[in-house]
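J.: Turn this into a model:
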Amino acid sequence: QINRVMEARTVFIASYDQDLDELTFERMYEDGEPVALPDEARKRRGENTLTFYVARRRQALLLSGDVDAEARRLGIETKTVGSDNPAVVWMGVPMITGERVQGVIAVQHFTDALAYDQNDLNVLQSIANQTGIALANARLYQRVDVRLGERVEELTALSAISRELNSTLEPGRIFEVVLDEALKITGATHGFISLVEAEAQLLETRASRGYSADEMQRLEAEPVPLGSGITGRAAVTGKPVVVGDVQNYPDYLQAIETTRSEIAVPIRYAQSIVGVLNLESPELEAFTDDHVRFLEALAEQAAIAIGNAQRLDELKERNDLLRRKAEQLTNLFQIGQAFRTDQPLDDLMDEVAHAIQETVGFNLVSLSLMEGDPPRLRRVAAAGIPVAVFEQMWRVVKPGGRVIISTPHRERIRYVLCIHCNQPTPIHAHLNSFDEYRLSMYLRQAHFGFVTVGNKALLLLRTHIVLGWLPHCLWRAIDWCANRLIGKPAHIIAWWDKSQH
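T.: Next up is the predicted model:
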C-alpha cells in the first residue's frame, strides 16, 4: 500500500518492545519485493539509531539531504537496514495504540533527496496508525490464545495430579508428578520438594527432578536451615519467593551453576508450612505471576498428599496400638488362667515369663524367687533372646539364603549355685526356652518353617541308644509316631528363608 501511495524504494516495518527497548524488524521491501533479513540483523536492543529515536520519542521524523549529518545533529547514529549505501532521505513514523508504541514504519530513498515531503510523512503516519491498531489486535488475540492454551495445560496438569491422589497414598509418587507438571508448564529445568523437619528446624529434600546423581546426593545430604536461602525464606514467611536473578540475591544457596532465576512456593497443610516447592531456570526472569498462581495450586495438591500420608500413618499407629492392647489383654487372661492350674511352680513361672515378654514387648524377661534363710534369689524362669542376634544373622545371609536354628523344645531352664560367684546360674548356659510360636515371632518379614525331632519320653527311657543303630528313615518314623502319641518333642529346628528380591 505504501508503494502505491508514494515512491518508496525501501520500506521496513519493525515491532517494538517498550519493556525491553527492543526492535524486531518484521518485514522489509525493496521496490515492492520482499527482502529476507539475516537472523542476526532482525533483533536489535538499546541502540541509538533513527528507528529507536522514533520509537522512544513517539513522534514522526523526516530527514533529507545529508541524512548522516542531520542524524548526528540530533545525537543519533545512522545504520542502514538492507543496504550498505547511505540514504539521502529517511522518513519514519511510530505505530501507537493508547499508551504503547507497537512499532515503527520507515521509508528511505538512496538517490532522490526530494522524494518525500511533509505530506508524505502525514500519509505514512495515517497508515501507521491503522497498522498499529491491527498489530495491537493481533497481539491481543495471540496473548489470549496463548493464555487459553496455557490454562488448558494447567488444568490438564491438575487433573493428572488429582488422578494420582485418587490412586495412591504414597506421597513420593505425588511429589514426582507435581514436579513433572511444574517443569513442563513453567519451562524450568530443575526442581525439588523439601519438607520441614520441625524439631531440627531444617528443610529436607524428599523429591527432585532434573538434577544429576551427584547433585541429588548433595541436595539430600545438605538440609537447608529454615530462613536460609530462597527455599528457607519461603518456609519462614509462608509466601512465594520469586528471584529473577539469583546472583543479586544476598542469601542465595547455589545448587547448580547454571541457575539464573528461581521460585519457591510454600506448601501449607492444617495452617502450618510443611514444605516448599522449588524450581530453577537457566534464564533470567523466567517466572511470572501466572506461574506463581499455578505453582500455588500445585502446592495445594502436594499438601493433600502430605495430609493423606499423615492420616494413614496415624491410622496405622492407632491400629497397632489397638492390636497391642488386644494382645496384652489376651496374655493377661492367659496368665490369670495359669495361676488357677496345678502346674509345677517352675512351669508356671516359665509361662508367666513368656507372657510378660509378649505382652510388654521386652527382649529379655527373667523371674526369680526369694528362698532360704538367709534369703537368696533363685532364677526360676526366663524368656526372650536379644533381637540383635537374629538381626545380625539376617544381615550376613545373602538373598536366597536361610537362617537355621536348632534348640531344645520348651526346655525347662534349671539353675545351680555357681561356685565362683555364689549366684544361681542356668545349666549349660541356657537362658531361654523356645517353641514354634515363640520362634515365629522373630524375623517376621521372612518365610518361617520348622520341624520337631526327638521325643522326651523316648530319651527318658534311653531308647535312643537302640534307635541309633536303626536306619534313619525307620528312626524318623518311630520318632514321628512317638510325637503323635506323646506330644513331647525334644528339639525344634527352625528356619527363615531370605527372599531373592
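
J.: only C-alpha atoms for contact and neighbour calcs from this point on.
T.: Fine.

J.: Please give me every residue in contact with residue 264.
T.: With contacts defined as Cα atoms under 8 Å, 6 or more residues apart in numbering, residue 264 is in contact with 230-231, 234, 240-242, 276-279.

J.: From those, which land in helices?
T.: Among the contacts of residue 264, the residues falling in helices (DSSP state H) are 230-231, 234.

J.: Who wins on neighbours among the residues you listed?
T.: residue 231 (29 neighbours; other Cα atoms under 10 Å).

J.: Any figure for the gap between that one and residue 268?
T.: The gap separating residue 231 from residue 268 is 14 Å, by Cα to Cα, to the nearest Å.

J.: Mind giving me the packing neighbours of the helix or strand where residue 494 lies?
T.: For residue 494, the element it lies in under DSSP states H and E is strand 489-497. Applying 3 or more Cα pairs under 8 Å, 6 or more residues apart in numbering; DSSP states H and E, one finds that strand 489-497 contacts strand 402-408, helix 436-440, strand 447-455.

J.: list the buried ones in the second one?
T.: Of the residues in helix 436-440, those buried under the neighbour-count criterion (16 or more other Cα atoms under 10 Å) are 436, 439-440.

J.: now the longest one
T.: Neighbour-count burial for strand 447-455 flags 448, 450, 452-455 (criterion: 16+ other Cα under 10 Å).

J.: between those residues, which is nearest residue 389?
T.: Set against residue 389, the nearest of the buried residues of strand 447-455 by Cα to Cα is residue 448 (16.8 Å).

J.: From residue 154, how far off is the closest residue to the closest one other than its chain neighbours?
T.: Closest residue to residue 448 apart from its sequence neighbours, by Cα to Cα, 6 or more residues apart in numbering: residue 496 at 4.7 Å. Noted for residue 496: a distance of 51 Å to residue 154, by Cα to Cα.

J.: How about residue 64?
T.: 54 Å.

J.: same check, this time on residue 70
T.: 53 Å.

J.: To check against the first, give me the structure of this:
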Amino acid sequence: MVNTTLDLDTTLRRVAELVRKVIDYEIFAILLLNEKTQDLRVRFHVGYPKEIADRVNIKVGEGVTGQAAQLRQAVLVADVLDADGYIDAVPNVRSELAIPLIIKNRVIGVIDIEAREPDYFTEEHKRLLTLIGSRMAVGIENARLHTRTTRQARTLLLLNEIARELTSILNLDELFRRIAELVSRLIDYQMFSILLLDSNTQKLQHRFALRFKETIHIKHDIPQGRGIVGAAAESRQAVLVSDVSKDPRYVLLNPETRSELAVPLIYKDKVIGVLDLEHTRRGFFNEDHKRTVTTLAAQVAIAIENARLYEEIARQEKRLERDLALARELQFRLLPQVLPKLRDLEVAAKFVPARAIGGDLYDFVNYSLSRLGIVIGDVSGKGAPAAIYAALVNGILRSHAPIEPGPAEMLSAVNNSLGERRIEGQFVSIIYAVWDDAERTLQVANSGLPRPIYCHNGKVEVIEATGLPLGLFDDADYDEFNFRAKPGDLFVFFSDGILDARNNDGELFGRQRVEQIVSRAADKSADWIVDTLFKAVLEHAGSEDPFDDQTVVAIKVKGSPAKRK
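T.: Here you go, the predicted model:
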C-alpha cells in the first residue's frame, strides 16, 4: 500500500495509517533526515501542536529519535522520566518508541510514537515495526525522490517563465512588486526586501520591502560588509543563516526573524543590490532555496538594470532638446566599453548613429569554453524611441545568454520575448553568431540584416543567411550556418545603414562597394577594415547626413593564411 503512490504527503499519511494497525497511538511523527546538516525535522505528525512541529529540529544522537538514527536500530523507552537526554517536545509524554527508516544501509528518517502512560509500548511493537520499517523506508524514499525531481522541474519552468516576464517590465516600482510576487511562488518567505547599492555612498538602500505580505518602508541604509545583506554584497555570494540569533553579523530590523537568506544582484560583474528573504522559523531556508534564488537573482539584476535604463532614457526624452547629449552617452554605455580579447581572433566594431541617438546595437556575450556570442542589430525607427527599444532588446538578449543558446535558438527566444510584449510598429533585425576560439568555428543566424561577408582563400563569399525580423511574427524559424575557419579568414557583419548611405546625387553606397573594399583589404587587420569601410561611406556621402544608423563588426582569425599553390 505504501509503494502504490509517488506523492510524498500521501505516502506519509499511508505509513501513519499502517502503523496505527499495529499500535493505536495518540502522538505520532515521521521525521526526515537532512543528510548534509544531520538534522531530523518533522515532515508528518499527529498530536503535535503546529508551532511545536514546525520548531522541532533534532540532531542525530540527541533525544530518543536522534539515538535511533545514530544507533540505526529501534529505541524503546518505557518511561521517559528515567531516560537520559529525553527531549520534552510534547507535554505529559511518558513512553516513546522510535524506529529508524533505513534504505540501502542509509538512514533517511525516524518514525516516532509517544504515549501519555508509561510502559505503553512492548517488545512486540518494536519487533513488528522494525520488520515493516524497511518497506516503509523504500516507499518514503521513492516518494521523496519523485517529489524532489518534480519540484526541481517545476522550479526550472517557473524560473524560465519569471525570466521572460521580468525582462518585459520597464517600470521599477511595478518590477519590484512583481519580483516579490514571483519569488513567493518559489519560496514561502515571510519578510522580503530588495536593496540597491548606491554607487556614491556604497550603502545598500531599501527600495522595496514586505513584512507578512504588507508593504513597509525602511529607511535604514546598510554599508557593504555590515549585516547579512552587507556580507552578501561584499562577498558577492549568497549567505544562508539558519539561526540569526547565533550570527554576530545580523542587524536587528525584524525582531521575529529567525532565519535569513541574502543573495547579491550582480550585473555585468558588478554588485547592484541584494535580495533578502527572512522567516520566523529557524532553519527554514535550505540549499535548494539558495540555489534557486541565486539563479533567479541573475535574471532580476538584468531586469532591474533594464528598467532603470529604460526609465532614465524615458525621462531624458521629455526634455530631449536640452539633454540630447546625455541621452547619447547613455546609449553608448549599452555598447561594450572594451572589445573582447581572444587568443585566435581579432575583433573590431564601430557604431555611428544617424541622429544623436539611434537604434543600432552590437554586443559581445562571453560563453564558457572559450566561446563568444556576437550580436549586431538594427531596430526599426530612429532617435530616442529606437534607442529605448534597443535597450529593451539588449536586456532580453542578456537574460537568455546564461543558458548559452545557439544562434538560431537565441533569435527564436528573443522573438518570443518581444512577441509577449509587442510594441506597435517596433521590431529589430539581428545577426547572432557564436565563435568557438578553441575549434575556430563560427555559427551564424540572421533575422533580417544584410547578408554578412566571409572572405577566405582570396575569395569573397556572401553568407546566404536570411530571416524575418524579430517582434513581428510569433512563429518564425531561423537557419543556422556553420563555418570552420582558418588563419587569415575574415567575417564582416554590417547594418543596412552602410548599404543605404546616399551621396548628393541619391546614389546608394551599395553592397558591391562593401565587397570590393573587403576583398582588397583581406590581408589587413579587423580594425583597419572597419575604419576603411566607414571612411569610404563618409567620402561617398559627402555633405549628405546619414539617413540610418551605421554599424560594422569584423572578426578575423589570427595567423597568416597558408600560401596557395
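
J.: How alike are these chains, TM-score-wise?
T.: Overlay of the two chains. TM-score (TM-score structural alignment, normalised by the length of structure 1): 0.45; 290 aligned residues with a Cα RMSD of 5.1 Å.

J.: circling back to that earlier point, what's the angle from the strand holding residue 494 of structure 1 to strand 402-408?
T.: For strand 489-497 of structure 1 against strand 402-408, the angle by axes from the mean of the first three to the mean of the last three Cα atoms, to 10 degrees is 170 degrees.

J.: follow-up on the earlier one: so the residue nearest to residue 448 of structure 1 touches residue 440, yeah?
T.: No. Between residue 496 of structure 1 and residue 440 there is no contact under Cα atoms under 8 Å: 9.0 Å.

J.: what about residue 532 of structure 2, helix or strand, and which?
T.: helix 526-541.

J.: likewise residue 385 of structure 2?
T.: Once you assign secondary structure using DSSP H and E, residue 385 of structure 2 falls within helix 383-400.

J.: any idea where the helices of the stretch 351-500 of structure 2 begin and end?
T.: Taking DSSP state H, counting those that start in this stretch as the test, the helices found in the stretch 351-500 of structure 2 are 383-400, 407-420, 496-499.

J.: is it possible to export those to CSV including distance to residue 352 of structure 2?
T.: As requested, those are exported to CSV (distance: least, Cα to Cα, whole Å):
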stretch, distance to residue 352 of structure 2
helix 383-400, 12
helix 407-420, 24
helix 496-499, 9
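
J.: Throw those helices into a markdown table and include distance to residue 291 of structure 2 and mean neighbour count, thanks.
T.: Shown next, in a markdown table, are the helices of the stretch 351-500 of structure 2 (distance: least, Cα to Cα, whole Å; neighbours: other Cα atoms under 10 Å):
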| stretch | distance to residue 291 of structure 2 | mean neighbour count |
| --- | --- | --- |
| helix 383-400 | 18 | 23 |
| helix 407-420 | 24 | 21 |
| helix 496-499 | 44 | 22 |
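
J.: Could you find the closest non-adjacent residue to residue 300 of structure 1?
T.: Closest to residue 300 of structure 1 by Cα to Cα, 6+ apart is residue 267, at 6.6 Å.

J.: On the three-state scheme, that neighbour is what?
T.: The three-state assignment at residue 267 of structure 1 reads strand, by DSSP: H, G, I helix; E, B strand; the rest coil.

J.: Settle this for me: it is touching residue 278, isn't it.
T.: No. Under the criterion of Cα under 8 Å, residue 267 of structure 1 is not in contact with residue 278, lying 10.3 Å apart.

J.: For the two, indicate the residue with more neighbours.
T.: residue 267 (31 against 25).

J.: Please give me every residue in contact with that one.
T.: Counted by Cα under 8 Å, 6+ apart, residue 267 of structure 1 has contacts 273-277, 296, 299-300, 302-303.

J.: List buried residues within these.
T.: Here, 16+ other Cα under 10 Å leaves 273-277, 296, 299, 302-303 buried among the contacts of residue 267 of structure 1.

J.: mind putting those residues in CSV, distance to residue 3 of structure 1 included?
T.: Converted to CSV, those look like this (distance: Cα to Cα, whole Å):
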residue, distance to residue 3 of structure 1
273, 65
274, 66
275, 63
276, 59
277, 56
296, 53
299, 57
302, 60
303, 63
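
J.: Need the max-distance pair from the residues you listed.
T.: Spatial extent of those (Cα to Cα) is set by the pair 274 and 296 at 13.8 Å.

J.: anything in contact with each of these two?
T.: Counting by Cα under 8 Å, 6+ apart, the shared contacts of residue 274 of structure 1 and residue 296 are 266-267.

J.: Can you tell me the element residue 352 of structure 1 falls in?
T.: Going by DSSP H and E, residue 352 of structure 1 is in helix 345-360.

J.: tell me which residues in that helix are buried?
T.: 346-359.

J.: Give the next helix or strand downstream of it.
T.: strand 365-371.

J.: Which elements pack onto that next one?
T.: Partner elements for strand 365-371 of structure 1 (3+ Cα pairs under 8 Å, 6+ apart): helix 345-360, strand 376-383.

J.: which secondary structure elements does the first one contact?
T.: It refers to helix 345-360 of structure 1. Using 3+ Cα pairs under 8 Å, 6+ apart, helix 345-360 of structure 1 sits against helix 289-339, strand 365-371, strand 376-383.

J.: circling back: reformat the ones in helices among the contacts of residue 264 of structure 1 as a markdown table; add distance to residue 203 of structure 1.
T.: A markdown table is the format used below for these (distance: Cα to Cα, whole Å):
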| residue | distance to residue 203 of structure 1 |
| --- | --- |
| 230 | 12 |
| 231 | 8 |
| 234 | 11 |
